[in-house]
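> quick one: sequence plus predicted model below, questions after.
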Amino acid sequence: MSKLLDKAKELLTKHDRSVDKGLNKAGEQADQRTDQKYTEHIDKGVQEAKKHTGESDTTK
């Protein structure tokens, strides 16, 4: 199982910007579906997830 986790971490690091874009889109969809009731919580969750995607810039 650790080989699978290592591979997943490697892919996340290699494709950090794409993963971050996907996280942003997922956050936007969640925000729309909840009628912006939880925007602050969703944004916080997206930012926390971005911290774990690799070493490149997570603000884009």
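That came in fine, so what should we check first? Numbers count the residues shown, from 1 in each chain.

> all contacts plus neighbour counts: C-alpha atoms, from now on.
Fine.

> can you name the residues that contact the most centrally placed residue in the chain?
Taking CA atoms, centre = their mean, the centroid of the chain lies closest to residue 23, which sits 3.6 Å from it. By CA atoms under 8 Å, 6 or more residues apart in numbering, the contact list for residue 23 reads 46, 49-50.

> got another, please set it beside the one above:
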Amino acid sequence: MGFLDKAKDLLSKNADKVDTVIDKAGDVVDKKTQGKYASTVDKVQDAAKKAVADNANAANPPAQPPVPPQQQPPAAPPTS
């Protein structure tokens, strides 16, 4: 397992915490730029959160109901 795989695994297991960090990072950027780029920061935050959510969903796909096996129709008795 490579470094990126490990990082993706950690992100998917801690998606809620990552979202909080994304929000805090955006707040720091807004404060440092005095809100000049607030709309751009919001778009980047949304994209980052979506990427984390997509990665979490890819790592933990929703359970799907099992597919019942196909039944063969009864065979007609042989005629001689």
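That came through, no problem. Computed from a predicted model, the values in this text were never measured in an experiment.

> re the thing from before, which helix or strand lies directly C-terminal to the helix or strand harbouring the residue nearest to the centre of structure 1?
Here residue 23 of structure 1 sits within helix 16-33, counting by DSSP states H and E. As assigned by DSSP H and E, the chain's next helix or strand after helix 16-33 of structure 1 is helix 39-50.

> now do that next one and helix 16-33, the angle between them.
With axes from the mean of the first three to the mean of the last three CA atoms, to 10 degrees applied, the angle from helix 39-50 of structure 1 to helix 16-33 works out at 160 degrees.

> for helix 39-50 of structure 1, packing partners?
Packing partners of helix 39-50 of structure 1 (3 or more CA pairs under 8 Å, 6 or more residues apart in numbering; DSSP states H and E): helix 16-33.

> distance from the chain centre to the helix it packs on, please.
Here helix 16-33 of structure 1 shows a centroid-to-chain-centroid distance of 7 Å under the convention CA atoms, centre = their mean, to the nearest Å.

> list the buried ones in that helix?
Going by neighbour count (16 or more other CA atoms under 10 Å), the buried part of helix 16-33 of structure 1 is 16-17, 19-20, 23-24, 27-28, 30-31.

> compared with structure 2, how much does it deviate?
Superposed on structure 2, helix 16-33 of structure 1 shows a mean distance to its aligned partners of 0.4 Å (mean CA distance after the TM-score superposition for structure 1).
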